[in-house]
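Q: Sequence and predicted structure below; questions after.
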Amino acid sequence: MPRPRSQQISLDDTPYYHCVSRCVRRAFLCGEDAETGRNYEHRRAWVEKRLLFLATIFSIDVCAYAVMSNHFHLVLRINKDKAGTWSTSEVLARWHKLHKGTEFTQQYMKGELQSDFARTLVEEAALAYKKRLMDISWFMRELNEPIARRANLEDTCTGRFWEGRFKSQALLDEAALLACMAYVDLNPLRSGISDSPEKSEFTSVKKRINSLKHQSQPTGLLPFIGNPRKDMPDGLPFLLLDYLELIDMTGRIVRQDKTGVIDASLLPILQRLHISSDNWLCISTKFSQYTSSVVGGELSISQYCQSNRRLRKPRQGCAKLFA
């Protein structure tokens, strides 16, 4: 029986999560259907546009994404500190971009005079909305439901578009985060629908490369801010150029179907994260096969299991790959 989402997502252990949603029907509803010949490629743009829009509203950062033919991958970070700075007005303004709210919240945002009772209801609503705006389940709901309705309207049919539950994995440390991001960004290459990172449509790595050409980092994605140090700004604890080089070199190995030692230029970042070069290709291209609901080194997993006693210990192969 699947565990409740509340038991799978714990901010006390990690803010980073890998999420996957898949289409429930057999046809490639976001790509080209080989059986009918119809092309649904434009729906991948729907997912990407909606995802980046939600990133501007939720207190959830997008680290990486890849929209494939019949599923998509996300690496998300719950930004609890960001939500903590929001005023009642900001929470309501953000929520009203998604839903109407209540009559009282609408009155509050218009600056209309309200009774003490109405203001109390507004504060209670704002508190509930704030919790939703830092909840991955709500994020995935707001992403998936509009896409499903739009696709069903286009197909003139009813019924489920996505599977009932999205899959989520807790990424417990930097090594797990890096490996999962690389796995997500390399998905189009591994699947054979792209031959280079910069040509991988509807992925975070292509968006980052395009922005780098203009000496910037893309809006809507959590920025790279360099290696861990004192008084770090908010962002991913890696150098962007190191990450892109890692993706490029790993992608070359994937495309050429090679095995063996990774180029020496990749070793510094892998050594810092205690990932052997022999294991890197395995975890960056077969992440889902070797990982379970939690991903990280042996120490990270052990600490997670101790703080979540109802969780059975994940497969041993995962921790060994990060050793």
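A: Received the coordinates, thanks. Numbering: from 1, shown residues only.

Q: From here on, just use CA atoms for contacts and neighbour counts.
A: Will do.

Q: Am I right that residue 313 is in contact with residue 304?
A: No - between residue 313 and residue 304 there is no contact, the gap being 9.4 Å when judged by CA atoms under 8 Å.

Q: Of these two, which one has the most company?
A: Higher neighbour count among residue 313 and residue 304: residue 304, with 22 against 15, using other CA atoms under 10 Å.

Q: Hmm, that one is touching residue 14, no?
A: No - at 9.2 Å, residue 304 does not count as touching residue 14 under the criterion of CA under 8 Å.

Q: and residue 20, what element?
A: Assigned by DSSP states H and E, residue 20 belongs to strand 16-22.

Q: for residue 86, same thing?
A: Going by DSSP H and E, residue 86 is not part of any helix or strand.

Q: do residue 261 as well
A: When the helices and strands are read off by DSSP H and E, none of them contains residue 261.

Q: likewise the one 10 residues further on?
A: Secondary-structure assignment from DSSP H and E places residue 271 in helix 267-272.

Q: Now do the SS call for residue 95.
A: Recorded secondary structure, residue 95: helix (DSSP: H, G, I helix; E, B strand; the rest coil).

Q: between residue 304 and residue 14, what contacts are shared?
A: By CA atoms under 8 Å, 6 or more residues apart in numbering, residue 304 and residue 14 have no common neighbours.

Q: give the contact list for the nearest residue to residue 294 once chain neighbours are set aside.
A: In space, and not counting its chain neighbours, residue 294 is closest to residue 170: 4.6 Å by CA to CA, 6 or more residues apart in numbering. Contacts for residue 170 (CA under 8 Å, 6+ apart) come out as 8, 9, 14, 16, 17, 18, 293, 294, 295.

Q: Below is structure B, check it against A:
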Amino acid sequence: MARPRSTLVSVEDTPFYHCISRCVRKAWLTGVDKYTGQSYEHRRDWVETRLLELADTFAVDISAFAVMSNHLHLVLRVDIYEANTWTDREVVEHWHRLFQGTDITQKFAKGQVVEKFEVNSLKHSIAQYRSRLSDISWFMRALNEPIARMANKEDKCTGRFWEGRFKSQALLDEAAVLACMAYVDLNPIRAKTADTPELSDHTSIQLRIKSALNGEQPDALLPFVGNEQKDMPKGLMFSAKDYLQLVDDTGRSIRDDKRGAISSTSMRLLQRLNIPQENWIKLTTDFSRLFKGPVGTLEELDAYCEHLERKRRQGAANCHQWLDSA
């Protein structure tokens, strides 16, 4: 039985989540339908454009994404602290980028006088919007619903375009986050739709590589900020250069025709995470098959399950086998 989203998402335990949306029926999200020969490649632009728009609107950061032929992978980071720093006006302005709001919030956004009897309603709406703007379910809703409407209109049909619910799993520690990001970024290479990460269209790794060529990081993605230090900015606790090297090395290793050794730089990163090379290749090849629930070491998994009062530690054996190795 599917669990309520509230029993899966616990920002107190981790802000990072791996989300997957899959298409229903035989419709394709993108790519070329092998049955009809029709191309849906333009829909990749729909998804990526919407994603980047949402990243600028929600207090939810995109760590990694890959738009595949009939499904979408995301690694998201929820930032409730950012949402709490927004002023009431900023909250309303963010919300109105995507939704109409109410007559009262529209008046407030335009600087018009809000009557006394409307103040409580306005405060309630602002509190609700602030919460939703740091909510994964609302993020995925704001992504999937417009894409579904556009695809149904193009296909001249009605009904669901996506499966009833997107899947999400908590990423409980650094190793889980990094492995899941690499797994997502290497999707096109595993599917043999791209030969290298830089040729993997509509993926976060391609955006990161293009920016790295100019000595930069993409504004729309959660940045790498290096090793943890005092008063450090928000971001991933790794070096961007090291991550790009690790993904490139891993991509070469998992391809049958491009077997290559993991470089010394990548090995140092894996040693920091306490992950043997063989485990890393398995994680970045079969992440979604290995883990159906939260991902992390047994210590992190125990804390997560205890906090959410879950008696069953889903996937504990695989977490121990692939992430607890010394």
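A: Nice, I can see it. In this text, all values refer to a predicted model and were calculated from it rather than measured experimentally.

Q: Can you calculate the TM-score here?
A: Here the superposed chains carry a TM-score of 0.97, computed using TM-score structural alignment, normalised by the length of structure 1; 323 aligned residues with a CA RMSD of 1.4 Å.

Q: before we move on, the earlier item: mean deviation of the one helix or strand the residue nearest to residue 294 of structure 1 maps to from structure 2?
A: Assigned by DSSP H and E, residue 170 of structure 1 belongs to strand 167-171. On superposition with structure 2, the mean distance recorded for strand 167-171 of structure 1 (mean CA distance after the TM-score superposition for structure 1) is 0.3 Å.

Q: and the closest residue to residue 52 of structure 2 other than its chain neighbours, how many residues sit next to it?
A: Leaving aside its chain neighbours, residue 52 of structure 2 sits nearest to residue 220 (5.9 Å; criterion: CA to CA, 6+ apart). For residue 220 of structure 2, the neighbour count with other CA under 10 Å is 18.

Q: now swap in residue 264 of structure 1 and tell me
A: Neighbours around residue 264 of structure 1, by other CA under 10 Å: 8.

Q: I'd guessed residue 239 of structure 1 sits against residue 228; true?
A: No - Residue 239 of structure 1 lies out of contact with residue 228 (CA under 8 Å); the separation is 9.7 Å.

Q: Those two: which has the busier surroundings?
A: Higher neighbour count among residue 239 of structure 1 and residue 228: residue 239, with 15 against 12, using other CA under 10 Å.

Q: element containing the residue minimising distance to the centre of structure 2, please.
A: Nearest residue to the geometric centre of structure 2 (CA atoms, centre = their mean): residue 75, 2.3 Å. Assigned by DSSP H and E, residue 75 of structure 2 belongs to strand 71-78.

Q: go on, residue 250 of structure 2?
A: With DSSP H and E as criterion, residue 250 of structure 2 is part of helix 240-254.

Q: sorry, back to before: surely the residue nearest to residue 52 of structure 2 and residue 50 touch.
A: No - applying CA under 8 Å, one finds residue 220 of structure 2 not in contact with residue 50, separated by 11.4 Å.

Q: ok, back up a step: what's the average distance of the helix holding residue 271 of structure 1 to structure 2?
A: Helix 267-272 of structure 1 sits 1.1 Å off on average (mean CA distance after the TM-score superposition for structure 1).

Q: From the chain's centroid, how far away is that helix?
A: With CA atoms, centre = their mean, to the nearest Å as the basis, helix 267-272 of structure 1 stands 24 Å off its chain's centre.

Q: do the same with stretch 14-32 of structure 2
A: 11 Å.

Q: Just tell me what residue 185 of structure 2 corresponds to in structure 1.
A: Counting by TM-score structural alignment, residue 185 of structure 2 corresponds to residue 185 in structure 1.

Q: That match contacts residue 63, correct?
A: No - look at residue 185 of structure 1 against residue 63 with CA under 8 Å: they stay out of range, at 10.4 Å.
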